[in-house]
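**Q** Only the shape, not the letters, is given here:
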């Protein structure tokens, strides 16, 4: 080969080599510059991202305070719940992870996708709740397959547990998931989406007391998002426990006696206003709100004619019927219209104008004084009192005895009831009050409306000599270690201001209603303990003439409400009650036996 050709080849090779070296040097320079950028310029950010990828923050939910009765019996507590979460950044490939998880949960994959799409993530590494309360068998299956389920984790949370299902449901209330609107309200700064808070009853009214303060832990995770170590922990602060004034045994008895019938029972301690029992029927199971309420169950409740979600003890408004005769008697005595010697003759009706107002006893009661009129619930006696007193004076004494206004109940909104006046009717209907209406008002009919709680407060006031106490249900609050942070105490809301002589006569007449021959509540008498009470039978609507063609349901809704108020023992009262049985027909037949059984239970006289 000629020399000049060799020279050309060497030069061509050297040129190519130089180019390759330049390219390699440029690549190394770019790599060096990139390393310098990562180390010197972006080093801090890279270290932060690395930490995020391997170090996570986990919430520690605060144990919610338990709820107990006055004797320390637990009514509401917490149980462990195993909740399944997924971290989307770790669960890759997500479709394969969900496909492996679906048979373990016994759910279709499509349903898991729908659940994930319905949850808005709080961040790329925030665990999303896939299924709550999975059960121990499912937990074992997930743990056995944990290495095939990247990004899937099980967290243990405390779930509310209402031990006796429906017991005192309308008092303790229920919980539900916090709404976006509630998250923005003051007092919920520590809450997050998915948290459960009190929605009704004691759970709602004392949410900030029961909730406690959440904690957290800093954990280290591997590439699959599984925890390999705990770096730091800030313990949660448990919520405070609440001890109620309720007596669990008495509450259970009240609910058992109402079972299958719409109505309410309120039992108070006369000298303090402590609520010993408060039952509303039909009731509901608060556990269903926590475990997941179905649409069908919710629709069944809200469309139920007998309103199971309503606390009838404080929100139900009923004509007081003959129980109102207590007010009429007080007004007549205090105004001097009658005294212990006054008698009226009852022939079975009272003629007023061109209308005859009938007494419930068609053949009449004959000559009656106040004691006999109250004991036998003579309508004619109270018609004449109502005619003499007028609606405004009756309203004055009704308000003095606690009717037609809130009692001061501390938990949920209570209904006011209605005690009419002449001015009220003029404002409401644009019509003047008619004298004949005084007769209906005097026996608790017409526009009169009261709540069972109001009737119980009034009865307790008569029992203790004339003092009205605000009813309260929280006896005390205490920390998890037993330190008392709040102690409930009686609070006076008003006084009846009756003369001692009139109060004594009134109490004697109520004793006669239960213990005297002819008394309307004689059938509910307790031989070993004398107690006092008053029956009432409230007309709901006029029964149509062709009532034989009514369906059973419509016929029942036309039946009268049954009422009974009582306190026991008569000479040293320890309990005051109001019982309402919707469509129970008569106070003596439906409501008085309920009160009798509750008194026997509370005083330890019952066989069971």
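**A** It's in. What you see is a predicted model; the values in this text were computed from it and never measured.
**Q** only C-alpha atoms for contact and neighbour calcs from this point on.
**A** Fine.
**Q** and the longest helix for the chain?
**A** Scanning the chain for the longest helix, with DSSP state H as the assignment, gives helix 3-36.
**Q** can you pull the buried residues of that one?
**A** Buried residues in helix 3-36, defined by neighbour count with 16 or more other Cα atoms under 10 Å: none.
**Q** so how far is that helix from its chain's centroid?
**A** In this view, helix 3-36 has its centroid 83 Å away from the chain centroid, taken as Cα atoms, centre = their mean, to the nearest Å.
**Q** Give me the next element, helix or strand, following that helix.
**A** Sequence-wise, the next helix or strand downstream of helix 3-36 (DSSP states H and E) is helix 43-54.
**Q** I'd like the next helix or strand past that next one.
**A** Assigned by DSSP H and E, the successor of helix 43-54 is strand 55-60.
**Q** Outside of that next one itself, list whatever touches it.
**A** Strand 55-60 is contacted by residues 125, 214-221, 235-236 when judged by Cα atoms under 8 Å, 6 or more residues apart in numbering.
**Q** between the residues you listed, which is nearest residue 74?
**A** Nearest to residue 74 among the contacts of strand 55-60, counting by Cα to Cα, is residue 236 at 22.3 Å.
**Q** Pretty sure that closest one sits against residue 213.
**A** Yes: counting by Cα atoms under 8 Å, residue 236 touches residue 213, with 5.8 Å between them.
**Q** who touches both of those two?
**A** 61-62.
**Q** all strands for the stretch 251-400 of the chain, in order.
**A** Using DSSP state E, counting those that start in this stretch, the strands found in the stretch 251-400 of the chain span residues 263-268, 275-281, 344-346, 349-352, 355-358, 366-368.
**Q** Who are the packing partners of the third one?
**A** Using 3 or more Cα pairs under 8 Å, 6 or more residues apart in numbering; DSSP states H and E as the contact test, the elements touching strand 344-346 are strand 366-368, helix 379-389.
**Q** try it again with 10 Å
**A** strand 366-368, helix 370-376, helix 379-389 (3 or more Cα pairs under 10 Å, 6 or more residues apart in numbering; DSSP states H and E).
**Q** Please apply the same query to the longest one.
**A** The elements that strand 275-281 packs onto, with contact taken as 3+ Cα pairs under 10 Å, 6+ apart, are helix 169-172, helix 248-258, strand 263-268, helix 312-315, helix 452-464, strand 575-581.
**Q** just to revisit the earlier point, give me the buried subset of the contacts of strand 55-60.
**A** 125, 214-221, 236.
**Q** Restricted to strands, list these.
**A** Judged by DSSP state E, strands contain the following of the buried ones among the contacts of strand 55-60: 215-221.
**Q** Use this one as the comparison:
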């Protein structure tokens, strides 16, 4: 049967077959690509993308480790921790305009601060909030915190100007209800973090404030330093003082909390937590009661004038007290610091309370320096201890006249008597004779005993001081010549004219015998810190061991058990004849208890039979300021010997101010109470 014509299909032409084959091949290739891509994603890269997906819903939060406590030699707490809730702003979530504004304002404020006082002009104002959206954010947050949007803006600008990388702490110590409120409404407060942190707490208020130091978040520059190679961004570290010096022990190790969050970043639960490791306890050699006595005495006896006091154990260099007046409350640094607060802490008008005068201020030490001159003369054979000279009240050097303080005339005196009455004429003569010897022996002995060199104490910021000599004066003259050439000032111009034109570093004269005469009584260009002077008296007291003073005593665990002793290193042997030392010590003893001693009145009623005092007053001339008061003392004792040095700027005669401060410290050390203030009758410098 023949098919109808309608049922017939034309045969596939070769061209059509080719097209079908090509399209089929393309489709096959496309399906193969898709298949292999899916296989790659699911099989080869599945674990990777699973991890990334998990990371997208997991947040890692740092758990701050509490820093170790700092305690005194008897375990009394000086620094501890407390928990606090803080509200912070993430700088990365702030508009660029706000960050640029902070950088510009900080630059202008820094330029103003660099100008000399009196020429700084008005304070740099903080411009208004640059973005209305940001202003609305600040207003929402301000309503919760009980402040204003402008106050938050000012805080942000000041903190970003100082540390642009760190979270801006808007408010510290907020109630837990604020934490809950903000945490539950994260979308309304973008960039706001509410966290629990540890803040340093100071149960002794202002005691040892300049020693303890401050803490803060590590900076990018610090992260690059070798000592912080294992520290991560955001870690709280010691920034100065003992917090800095012993940061490696105090810091501890932060913990970690992995938190699961939803698509909006809201926490849904904890996944894993690594507990933080608390820092170690650092035990100091300080005695907190002696420290408090020193600070109180500086304020009360010193009449509110700036000053410092140091107490050392002459056997091992342990610092028993190191006070600087005025002091401050270190807790001020646990919260955001305003510019006004900072200016008050560094202002000279307020006595710069943040400044540690015991190691950072250097002064002429006046007659307390005479132990150095005496040792240099005795060791070189310039004069024997028993040789008698006539002190007529005046020493002449060419056309210059050098007089005793108060124009005193002491008559026939030897070394011991000269120390007792503090005869300047006796030591003026020694200074002139020593200048004629080769090798500048007076300067050499000053440095041997610890003057004009850093002691190496375990605190940052120690000043080197200065023992003037021929080389120093020559170098200073060269600096003056260079300055005058640069500023086109005549080399023959008067030093005051040069100073008015921007130089005046030196009068360009060479070293003279008069310079050595001034140095012999601790005057002239001498610059020594109270700690250096205490080191010199310690070296004399212990028979010739110049010790490295130290505050750190032990590293303890969380239970207060010692796990590491902090050993003091760097003891230097200073050789001198024991007979020469004894002659000087005899003179110091007479100065504190002899019939004509310059501090005998101060130690009236003191039990010299049990605790003999070897002391020396000093009254330093510091034109145009009033005289500075000094006292240095050593009291031997089998169980607890001590060396004390006290000084008060513009405090007058040594027996009037510094010596009574030293007596109060000695009373506390030996009898457990400061005792009454006893002032001496001023006889000499």
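**A** Okay, I see it. What you are looking at is a predicted structure, and each value in this text was computed from that prediction instead of being measured.
**Q** Tell me how the two chains score on TM-score.
**A** After superposition, the two chains reach a TM-score (TM-score structural alignment, normalised by the length of the first structure) of 0.82; 553 aligned residues with a Cα RMSD of 3.4 Å.
**Q** Would you mind saying which of the strands of the stretch 251-400 of the first structure lies nearest residue 608 of the first structure?
**A** Going by Cα to Cα, the one of the strands of the stretch 251-400 of the first structure nearest residue 608 of the first structure is strand 275-281, 18.0 Å.
**Q** Where does that closest one end up in the second structure?
**A** Strand 275-281 of the first structure lines up with residues 319-325 of the second structure when matched by TM-score structural alignment.
**Q** Run a quick neighbour tally on the counterpart of residue 580 of the first structure in the second structure.
**A** Residue 580 of the first structure maps onto residue 647 in the second structure, with residues paired by TM-score structural alignment. Residue 647 of the second structure is flanked by 34 other residues according to other Cα atoms under 10 Å.
**Q** Not counting its neighbours along the chain, what's nearest residue 647 of the second structure?
**A** Closest residue in space to residue 647 of the second structure, ignoring its immediate chain neighbours: residue 630 at 4.4 Å, by Cα to Cα, 6 or more residues apart in numbering.
**Q** Residue 522 of the second structure now?
**A** residue 366 (4.0 Å).
**Q** How about the contacts made by the aligned residue in the first structure for the one you found?
**A** The alignment partner of residue 366 of the second structure in the first structure, by TM-score structural alignment, is residue 321. Contacts for residue 321 of the first structure (Cα atoms under 10 Å, 6 or more residues apart in numbering) come out as 440-446, 448-450, 535-539, 561-564, 587.
**Q** before we move on, what about residue 183 of the second structure?
**A** By Cα under 10 Å, 6+ apart, the neighbours of residue 183 of the second structure are 177, 189, 192-195, 266-267.
**Q** please redo it, this time with the cut-off set to 8 Å
**A** Contact analysis of residue 183 of the second structure by Cα under 8 Å, 6+ apart lists residue 194.
**Q** what's the answer for residue 173 of the first structure, then?
**A** Going by Cα under 8 Å, 6+ apart, the list of residues near residue 173 of the first structure reads 198-204, 286.
**Q** Save those as CSV, and put in neighbour count, secondary structure and distance to residue 106 of the first structure too.
**A** Below are these laid out as CSV (neighbours: other Cα atoms under 10 Å; DSSP: H, G, I helix; E, B strand; the rest coil; distance: Cα to Cα, whole Å):
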residue, neighbour count, secondary structure, distance to residue 106 of the first structure
198, 21, strand, 31
199, 17, strand, 32
200, 21, strand, 34
201, 22, helix, 36
202, 24, helix, 37
203, 23, helix, 34
204, 20, helix, 35
286, 25, coil, 26
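**Q** and which of these is nearest to residue 406 of the first structure?
**A** residue 201 (16.7 Å).
**Q** now for the closest one: what does it line up with in the second structure?
**A** Using TM-score structural alignment, residue 201 of the first structure lines up with residue 241 in the second structure.
**Q** next one: residue 432 of the first structure
**A** Match for residue 432 of the first structure (TM-score structural alignment): residue 510.
**Q** Specify the local secondary structure of that match.
**A** At residue 510 of the second structure, secondary structure determined by DSSP: H, G, I helix; E, B strand; the rest coil is coil.
**Q** Please tell me how far it sits from residue 271 of the second structure.
**A** 76 Å (Cα to Cα, to the nearest Å).
**Q** Residue 651 of the second structure now?
**A** On the measure of Cα to Cα, residue 651 of the second structure and residue 271 of the second structure end up 65 Å apart.
**Q** how about the helices of the stretch 501-608 of the first structure, start to end?
**A** 552-557, 592-602 (DSSP state H, counting those that start in this stretch).
**Q** quick one: what helix or strand has the closest residue to residue 78 of the first structure other than its chain neighbours in it?
**A** Closest residue to residue 78 of the first structure apart from its sequence neighbours, by Cα to Cα, 6+ apart: residue 160 at 4.6 Å. Per DSSP H and E, residue 160 of the first structure falls inside strand 152-162.
**Q** where does residue 444 of the first structure sit relative to residue 419 of the first structure, distance-wise?
**A** Taking Cα to Cα, one finds residue 444 of the first structure at 10 Å from residue 419 of the first structure.
**Q** who's more crowded, the two?
**A** residue 444 (27 against 22).
**Q** what does that one align to in the second structure?
**A** Match for residue 444 of the first structure (TM-score structural alignment): residue 522.
**Q** count of residues packed around the equivalent of residue 305 of the second structure over in the first structure?
**A** In the first structure, the residue equivalent to residue 305 of the second structure is residue 261, according to TM-score structural alignment. By the criterion of other Cα under 10 Å, residue 261 of the first structure has 16 neighbours.
**Q** Surely residue 261 of the first structure and residue 279 touch.
**A** No: assessed by Cα under 8 Å, residue 261 of the first structure is found out of contact with residue 279, at 11.7 Å.
**Q** Mean distance between the lengthiest strand in the first structure and the second structure after superposition?
**A** Longest strand of the first structure, by residue count under DSSP E: strand 74-86. Superposing on the second structure places strand 74-86 of the first structure at an average distance of 2.0 Å from its equivalents, by mean Cα distance after the TM-score superposition for the first structure.
**Q** and for that strand, what are the contacting residues?
**A** Here strand 74-86 of the first structure has contacts from 63-69, 127-136, 139, 151-164, 167, using Cα under 8 Å, 6+ apart.
**Q** Go through the ones in strands among the buried ones among the contacts of strand 55-60 of the first structure and name the one nearest residue 399 of the first structure.
**A** residue 215 (50.2 Å).
**Q** SS state for residue 425 of the first structure?
**A** Once three-state DSSP is applied, residue 425 of the first structure turns out helix.
**Q** which residues sit in contact with it?
**A** 431-433.
**Q** What of residue 283 of the first structure?
**A** 166, 169-170, 308-309.
**Q** at 6 Å what do you get?
**A** residue 308 (Cα atoms under 6 Å, 6 or more residues apart in numbering).
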